[in-house]
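In: this is the structure alone, sequence omitted:
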């Protein structure tokens, strides 16, 4: 039997990279970070990396068994619902401990004009009643949902070029966070943005746009997160996730 305890870290987020760095080099511990491959030039974590996904829950189950995985940490994006579902299914089938590392969502502050929506489709339906010049920050795969809104103008920001149909009046900006409040204010003023659309991703890397919208009095359409799985332990910080792994492996510090 191997003396190495293998942790599969489903990543792609800043929290996943920080957790991989915190655990890297510990004796008797192997951390394999998995990246789905949806970003062309991802920020790679330290240590071993698995790229390209697993092929659904069955593929993940096979990978867990074949690689002797002792624990799985789901530190994917809050909206990576399919991957999280696969993690629950595969961990249950293999009897592997599973932890969800999920950053806290954003909280409204005084002066905010937030409109919560249950889906991207609901956000698209609400847009014509809230503004005409839209700052769209929901990811490159979301643009087809807004493609039919030809009376609106869009400033769409994503890391990679969008896929599929796009709105008739759109300017695409390719950029990766973190962003500054000053930079977001300049961008929104320059393009005369009068409504912002985003997902409740949480975290500090992209929160500047919310501060800018508050200062400018711009309404914000926010898509709610998918519901969390009941019965799966969940933490909000890298330190808590590290402590969970330490408890499993008998390590400390």
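Out: It's in. Computed from a predicted model, the values in this text were never measured in an experiment.
In: CA only for contacts and neighbour counts going forward, please
Out: OK.
In: pick out the residue closest to the middle of the chain.
Out: residue 77 (2.3 Å; C-alpha atoms, centre = their mean).
In: so who does that residue touch?
Out: 11, 12, 13, 102, 201 (C-alpha atoms under 8 Å, 6 or more residues apart in numbering).
In: give me the helices and strands touching the longest helix along the chain, please.
Out: Across the chain, the longest stretch assigned as helix under DSSP state H is helix 81-94. With contacts defined as 3 or more C-alpha pairs under 8 Å, 6 or more residues apart in numbering; DSSP states H and E, helix 81-94 has these neighbours: helix 56-66, strand 69-74, strand 98-101.
In: using JSON lines, lay out those together with mean neighbour count and distance to residue 245.
Out: Shown next, in JSON lines, are the helices and strands packed on helix 81-94 (neighbours: other C-alpha atoms under 10 Å; distance: least, C-alpha to C-alpha, whole Å):
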{"stretch": "helix 56-66", "mean neighbour count": "16", "distance to residue 245": "17"}
{"stretch": "strand 69-74", "mean neighbour count": "22", "distance to residue 245": "8"}
{"stretch": "strand 98-101", "mean neighbour count": "23", "distance to residue 245": "9"}
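In: got TSV for those, with distance to residue 22 too?
Out: Output for the helices and strands packed on helix 81-94, formatted as TSV (distance: least, C-alpha to C-alpha, whole Å):
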stretch	distance to residue 22
helix 56-66	22
strand 69-74	14
strand 98-101	14
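In: before we move on, the earlier item: any chance of the contacts of residue 77 in a markdown table, plus distance to residue 35?
Out: Output for those, formatted as a markdown table (distance: C-alpha to C-alpha, whole Å):
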| residue | distance to residue 35 |
| --- | --- |
| 11 | 6 |
| 12 | 6 |
| 13 | 9 |
| 102 | 16 |
| 201 | 18 |
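In: if you rank the residues you listed by neighbours, which is first?
Out: Comparing the contacts of residue 77 by number of neighbours (other C-alpha atoms under 10 Å), residue 11 comes first, having 26 neighbours.
In: quick one, what contacts it?
Out: So residue 11 contacts 17, 33, 34, 35, 74, 75, 76, 77 (C-alpha under 8 Å, 6+ apart).
In: and these, which are buried?
Out: For these, a burial check counting by 16 or more other C-alpha atoms under 10 Å picks out 17, 33, 34, 35, 74, 75, 76, 77.
In: for comparison:
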């Protein structure tokens, strides 16, 4: 039976695992980093925790006789993707990077690009006093020195240090545009900060910001290592079938 490792934690990873778990010719293992306390588990086998860097993952791929790897982690999990590509190459295993398309500004959007969280923090004092910060629970230390008022939305409680004037909202998407507009108005938000994660789960805040005429600071994605890539689950399944056919033909 063909063994497939899906590095997951995203909606695309769960959908891919669902598609592959239906096939009797495949044995699918989804790997989760374990950073979310109550993750939404995909079907099939699931392992939680790291592998021990490139060496550990390469050894796991060889020991478990993995035939193909799909890295479907978050677009900002840059280190994990780099390690996965290096480990797969070392183990002689084909790998695909599955990434949802990035968000792109449209008519009426007021977006300010930032190369990093630190760069985003530098932009804020000139943009407004009340900030809706939706960049995740890690990395908030970059904003901790700012004497601004933050509404921080995360799935799990954020890690300190936090800005001195912070309200924490624990919530998991998807969110509606109407709810996002109401939230921004309730907290009198001046500017929205987000990572360019892409997808529909949390994109409503961008539409809400456009409707209210608010600027959005958008942190750009880290560079992706050289490897085959796909933007949809359907394309990932097609790549997998092609990679397995090539393996069988070569064998």
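Out: Received it, and whenever you're ready, just let me know what you need. Computed from a predicted structure; not experimentally measured.
In: and of the helices and strands packed on helix 81-94 of the first structure, who's closest to residue 27 of the first structure?
Out: Among these, the nearest to residue 27 of the first structure by C-alpha to C-alpha is strand 69-74 (15.1 Å).
In: mean shift between that closest one and the second structure?
Out: Following superposition, strand 69-74 of the first structure is found to deviate from the second structure by 0.5 Å on average (mean C-alpha distance after the TM-score superposition for the first structure).
In: residues in the second structure aligned with that strand?
Out: Using TM-score structural alignment, strand 69-74 of the first structure corresponds to residues 66-71 of the second structure.
In: how about stretch 183-201 of the first structure?
Out: Against the second structure, stretch 183-201 of the first structure falls on residues 179-197 (TM-score structural alignment).
In: ok now that stretch, how far from the chain's centre?
Out: Relative to the centre of its chain, stretch 179-197 of the second structure is centred 20 Å away, using C-alpha atoms, centre = their mean, to the nearest Å.
In: can you check stretch 130-150 of the second structure too?
Out: Distance, centroid of stretch 130-150 of the second structure to centroid of chain: 19 Å (C-alpha atoms, centre = their mean).
In: what's the counterpart of residue 135 of the second structure in the first structure?
Out: Using TM-score structural alignment, residue 135 of the second structure lines up with residue 138 in the first structure.
In: name the element the residue lying closest to its match once chain neighbours are set aside belongs to?
Out: What sits nearest to residue 138 of the first structure in space, not counting adjacent residues and going by C-alpha to C-alpha, 6 or more residues apart in numbering, is residue 198, at 5.1 Å. Assigned by DSSP states H and E, residue 198 of the first structure falls within strand 195-199.
In: average gap between that strand and the second structure?
Out: Average distance, strand 195-199 of the first structure versus aligned residues of the second structure after superposition (mean C-alpha distance after the TM-score superposition for the first structure): 0.3 Å.
In: tell me what that strand is packed against?
Out: strand 133-136, strand 220-223.
In: could you give me the buried positions within the next helix or strand along the chain from that strand?
Out: The helix or strand immediately downstream of strand 195-199 of the first structure is helix 208-216, counting by DSSP H and E. For helix 208-216 of the first structure, a neighbour-count test (16+ other C-alpha under 10 Å) marks 208, 209, 210, 211, 212, 213, 214, 216 as buried.
In: and the second one, what does it touch?
Out: If I follow you right, that is residue 209 of the first structure. Contacts of residue 209 of the first structure by C-alpha under 8 Å, 6+ apart are 179, 181, 184, 185.
In: I'd like those as a markdown table, with neighbour count and secondary structure appended.
Out: Shown next, in a markdown table, are these (neighbours: other C-alpha atoms under 10 Å; DSSP: H, G, I helix; E, B strand; the rest coil):
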| residue | neighbour count | secondary structure |
| --- | --- | --- |
| 179 | 15 | coil |
| 181 | 17 | helix |
| 184 | 19 | helix |
| 185 | 19 | helix |
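In: tell me the two of those residues that are most distant?
Out: 179 and 185 (10.4 Å).
In: what's the mean deviation for the longest helix of the first structure versus the second structure?
Out: Looks like 0.7 Å for helix 81-94 of the first structure (mean C-alpha distance after the TM-score superposition for the first structure).
In: for that helix, list every residue counted as buried.
Out: Buried residues in helix 81-94 of the first structure (16+ other C-alpha under 10 Å): 83, 84, 86, 87, 88, 89, 90, 91.
In: repeat that for stretch 228-237 of the second structure.
Out: Applying 16+ other C-alpha under 10 Å to stretch 228-237 of the second structure flags 229, 230, 233, 236, 237 as buried.
In: so it corresponds to what in the first structure?
Out: With TM-score structural alignment as the criterion, stretch 228-237 of the second structure aligns to 233-242.
In: stretch 90-101 of the second structure too?
Out: In the comparison with the first structure, stretch 90-101 of the second structure aligns to the range 93-104 (TM-score structural alignment).
In: name the nearest residue to residue 13 of the second structure, sequence neighbours excluded.
Out: residue 72 (5.3 Å).
In: quick one: contacts of stretch 23-42 of the second structure?
Out: Stretch 23-42 of the second structure is touched from outside by 1-9, 13-15, 17-18, 20-21, 44-50, 155-156, with contacts defined as C-alpha under 8 Å, 6+ apart.
In: in the first structure, what residues pair with that stretch?
Out: The aligned range for stretch 23-42 of the second structure is 26-45, by TM-score structural alignment.
In: buried residues in the matching stretch?
Out: In stretch 26-45 of the first structure, counting by 16+ other C-alpha under 10 Å, buried: 29, 30, 31, 32, 33, 34, 35, 36, 45.
In: between the residues you listed, which sits nearest residue 250 of the first structure?
Out: Of all those, residue 250 of the first structure sits closest to residue 29, with 10.9 Å by C-alpha to C-alpha.
In: how close does that closest one get to residue 12 of the first structure?
Out: Noted for residue 29 of the first structure: a distance of 20 Å to residue 12 of the first structure, by C-alpha to C-alpha, to the nearest Å.
In: circling back to that earlier point, go through the contacts of residue 11 of the first structure and flag which are in helices.
Out: Per DSSP H, the contacts of residue 11 of the first structure map to helices at residue 17.
In: and of the contacts of residue 11 of the first structure, the nearest to residue 172 of the first structure?
Out: residue 77 (22.2 Å).
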